[in-house]
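> Provided below are the primary sequence and the corresponding predicted coordinates.
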Amino acid sequence: MADRYLHLTGTAPGRFLARRLGLPQPAPLRRWSPETPRLEGTLLHLTAGSGAGADAGARAQAEAGARADVEAGAGADAGAGAHGGTEAHAGAGTAVGAGSGLAEVLAGVGLPVVGRADRPGAVVLDATGVTTAAGLGDVHAALHPVVRSLAPGGRVVVLGAAPSPDDHHQAAAQQALEGFVRSLGKEIGRGSTVQLVRVPGGGATAQGAASTLRFLLSPRSAYVSGQVIELTDATPEPVTDPAAPLAGRTALVTGAARGIGAAVASVLARDGARVIALDVPGVREELERTAARLGATPLPLDITAPDAADRIAAAAPDGLGVLVHNAGITRDRRLANMPAERWTSVIDVNLDSVLRTTDELLKGGAVTRGGRIVATASIAGIAGNTGQTNYAASKAGIIGLVRSLGPRAAADHGVTVNAVAPGFIETKMTAAVPFFIREAGRRMNSLSQGGLPVDVAEAVAWFAQPDSTAVNGQVLRVCGQSLLGA
């Protein structure tokens, strides 16, 4: 369903009216397409130190660097930008946990990497070396001069370290970055986004962040903002063909006939996967049409069936490289008016079937080593929702599954487990929501608009990447930084 308000505020009279009335002014989001595969402009790489050794001169250097003209840098290729010695430091001489390999990783993002820019398309601030409250001043010094000049639809990624259980000063400083990032995401505007990525120490740090930075610093993450992503120190698998990173892998998507599931199947097929599209027999015709459009294999199957895991394994005799649990139902009613069958059906489809089939497929080796499991949670499972005690419980259960199983699945099977948590996504279901509730859902986020099914699909595809090995046990909200929940 078209967002008429978004269209209206894109006109001169609409912008004037929105400003005068103090109404939200959403910016159209630039999503991935073959014509727009990357952001425009340059990638500004900055560093914040511990603060103890960052004097006023170093901070002034950072501000001056951010304002300087970089015509030569803007025209340079990514490799030259990353290795050309133009990196600006807001705390010179401070050891940084992300290591020198970060420059090489940023060179692979596809944007010219510079240390000075008048109007950058993206900014990466390495704040892993911030260990004191005073050091947070370096974060301000680095970003204060550049956030106003960030291009519309730009990206800001702050790299942090895990808060230390043994150093409460470092823990306080690093946890402060989370509040900083979430707040900046709510005020930056113009379709831009802000994220925090916590990277571990060790030699694999920079390379392990490669897939995450490619995703966050691209149009694929248009509806993801204010998120905190914690990476492990796992070594990423190589990607043979960047244009088709999932080539040679079989991906199964449940609930694939329509909506978000169909979008996930489409993006995975675009990325080279052989897709098996699963949905209930009742929507067989629609499932077959979707599968035919994507060159996928339809699998009409009730995911709650006792033999569901066996039939899935039989449909993928060479094993699954990607397993996406997307099937889900709602049976909304306040708890006082909710009969047992409404509760049981939602828990069975949304949670119990996911637990059961995942256990059986892992135990039987149907998910191959290096495989990816991605489940669908919801912001309802994080923030709760009136009339959805059953649905919210099932989606919160998915979060518990991911956080518990992720580390063990990686250790025992070489498989990562993550989840997406969609917010208000424009689908046939949300189009049927009453007007005022629908408008509230669209506007109550930092981007002041609803997301699209493809936004969720792009996040799933990032989790599914072979070199996303370091991304495990994570729950990514695809909600435009909804005002509901954390």
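Cool, the structure landed. A quick note: this is a predicted structure, and the numbers were derived from the prediction, not measured.
> switch to C-alpha atoms for all contacts and neighbour counts from now on
OK.
> doesn't Asn390 make contact with Gly384?
No: in this structure, Gly384 is not within contact of Asn390 by C-alpha atoms under 8 Å, at 10.1 Å.
> quick one: buried residues of stretch 363-370?
Residues of stretch 363-370 classed as buried by neighbour count (16 or more other C-alpha atoms under 10 Å): Ala366, Val367, Thr368, Arg369, Gly370.
> same question, stretch 311-331
Neighbour-count burial for stretch 311-331 flags 312-313, 315-316, 319-328, 330-331 (criterion: 16+ other C-alpha under 10 Å).
> and here is the other one:
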Amino acid sequence: MPDTYLQLVNSGPTATLAKRLGLPRPAVLRRYTPGAPLVDGPVLVLGRGDDADALARLLSGPAGGMAPGTGTGSGTAETPVLLDGWDLEVHRHPAPDVRYGAVVLVLTAAERPDQLTDPVLAAAGPVKGLRSGGRVVTVSRTATADDAPAVAAARQGVDGLLRSLAKELRGGSTGNGVVLTGDVPVTAPSAVAALRFFLSRRSAFVDGQLLAVDSTAGTLPADWERPLDGRVAVVTGAARGIGAAIARTLARDGAHVVAVDVPAAGEQLTAVANEVRGTALQLDVTAADAGERILEHVRARHGRLDVMVHNAGITRDKLLVNMAPDRWSSVLAVNLESQLRINEALLTSGDFTDEPRIVATASTSGIAGNRGQTNYATSKAGVIGMVRATAPLLVPFGGTANAVAPGFIETEMTARIPALTRQVARRLNSLQQGGLPQDVAEAVAFLASPAAGGIVGRTLRVCGQNLVGQ
């Protein structure tokens, strides 16, 4: 169901009236379309040290430039990798009267809290004048128990800085952070890919999030427009809503897609598969042999499997005191237990070994909880734990497992929520609106890409910086 309020406050006489009355006016988000510019306007890179200089060169470099120390799929940090140059207009110091499309704060060199002061305060003016739909991205290092107290304080301080700044942005602008673990270089494939994702329109509904890059693994694409070229991806729950959007997005990015859903959704499933020029597999994911049947299908039709997207899910909401056993069990069976069985089949098959990717759909309910959803929240929190524990099992093959955690997304399911509750839910995030299935699909496609091999067992929220949870 469309967000009528969003449309009214952004068009015609009702927009003027809303402005006069001081009503909230969420911006219409600029979402990705093929061929769109990476950033709308100049990019300001702030920070001191070699890392800031390296990223400035990356952003401004011509096509075909070479970046040292970007890593390879094998995890080596010294082999130069071809970077398809971004060729952006990059400034290293704020220029008066310039409205920037993005501000990148490189804070990896900070070893005391006071070393954050100059670059952060230098960003204040440019952030105030940020273009509509602009981006602020921090690049920092994770704080650990082994750090000196001052180092840990400075690094952890970036967390609060980024999350608070993201809440201050307006006009559809977002703030997110890339957090490097250990000695991972800023030019590691997954660091580069995460920076590009956060700068682009693909991350329109991702806000206030810090994504850790755990290693130098990963492979940068030859073509950023088709990062999944030649890969084979299975998407469960693909007949409608978020699953259908994931199938379309993976296909747009070059993947061969196998669309999976229950037989009852067969007609819609076939339509989606035909649209993306993929194949359809009618299958109940809770079946004991679901994993084997998926493998049989991909072997016969495509000869390989590279990406497994666990999207199938159901809700059976009730307060726990009114929860019937079948409501509890059915939700865990579909949302979590089926994924564990399918993953086990993939991991023991010997056919899931070429930089494999598992991407699962979690939920903000699994992070912050939600009244009347003890079963659903349990299953989605379980998904977060599952990918964290599964990812290390795939690392020897150049693979990983990660999750996306959607917030309020405009789907058939949320359209059934009572109108007033739905309006409140839409406004409870920094962007003051619900996301679209495409927003979740873009995050899934990023995590499914070969470049994301250094992101290990993480959960990326796609919630517009929902005001509950982290």
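It's in. All figures in this text were calculated on a predicted structure; none of them were measured in a lab.
> comparing Gly384 and Asn390 of the first structure, which residue is more hemmed in?
With neighbours defined as other C-alpha atoms under 10 Å, Gly384 of the first structure and Asn390 compare such that Asn390 has more, 24 against 18.
> what distance do you get for whatever residue of the second structure lines up with the more buried one to Asp207 of the second structure?
Matched across to the second structure, Asn390 of the first structure falls on Asn375, judged by TM-score structural alignment. Remark: distance between Asn375 of the second structure and Asp207 of the second structure (C-alpha to C-alpha, to the nearest Å) = 27 Å.
> how about Pro406 of the second structure, what's its partner in the first structure?
So Pro406 of the second structure corresponds to Pro422, using TM-score structural alignment.
> neighbours of the aligned partner of Pro356 of the second structure in the first structure, how many?
With TM-score structural alignment as the matching criterion, the partner of Pro356 of the second structure in the first structure is Gly371. Counted with other C-alpha under 10 Å, residues neighbouring Gly371 of the first structure total 26.
> repeat for the one 4 residues further on
Ala375 of the first structure is flanked by 26 other residues according to other C-alpha under 10 Å.
> ok, longest strand in the first structure?
When the first structure is scanned for its longest strand (criterion: DSSP state E), the result is strand 367-376.
> before we move on, back to that, relative to Ser448 of the first structure, how far out is the match of Pro406 of the second structure?
For Pro422 of the first structure, the distance to Ser448 of the first structure equals 15 Å [C-alpha to C-alpha].
> next one: Val456 of the first structure
For Val456 of the first structure, the distance to Ser448 of the first structure equals 17 Å [C-alpha to C-alpha].
> the more surrounded of those two?
Each of Val456 of the first structure and Ser448 has its neighbours counted (other C-alpha under 10 Å); Val456 has more, 29 against 24.
> in three-state terms, label the counterpart of Arg342 of the first structure in the second structure for me.
Using TM-score structural alignment to pair residues, one finds that Arg342 of the first structure aligns to Arg327 in the second structure. With DSSP: H, G, I helix; E, B strand; the rest coil as the basis, Arg327 of the second structure sits in helix.
> His325 of the first structure -> the second structure?
Here His325 of the first structure is matched to His310 in the second structure, going by TM-score structural alignment.
> and the closest residue to its match other than its chain neighbours, how close does it get to Val440 of the second structure?
Here the nearest residue to His310 of the second structure in space, its sequence neighbours aside, is Ala360; by C-alpha to C-alpha, 6 or more residues apart in numbering that works out to 4.6 Å. Distance from Ala360 of the second structure to Val440 of the second structure, counting by C-alpha to C-alpha: 11 Å.
> which neighbours do those two have in common?
Between them, Ala360 of the second structure and Val440 share the neighbouring residues Val404, with contact defined by C-alpha atoms under 8 Å, 6 or more residues apart in numbering.
> helix, strand or coil for Gly282 of the first structure?
Looking at Gly282 of the first structure with three-state DSSP, the answer is helix.
> which residue lines up with it in the second structure?
Counting by TM-score structural alignment, Gly282 of the first structure lines up with Ala264 in the second structure.
> what's the burial count for that match?
By other C-alpha under 10 Å, the residues close to Ala264 of the second structure number 11.
> so Ala421 of the first structure touches Ser378, yeah?
Yes: with contact taken as C-alpha under 8 Å, Ala421 of the first structure and Ser378 are classed as touching, separated by 4.0 Å.
> of the two, who's got more company?
Regarding Ala421 of the first structure and Ser378, a neighbour count based on other C-alpha under 10 Å identifies Ser378 as having more, with 26 against 23.
> just the element for the more buried one, please.
Counting by DSSP states H and E, Ser378 of the first structure is held by no secondary-structure element, helix or strand.
> could you list every residue that touches it?
Neighbours of Ser378 of the first structure in contact, by C-alpha under 8 Å, 6+ apart: Ala392, Lys395, Ala396, Val420, Ala421, Pro422, Gly423, Arg477.
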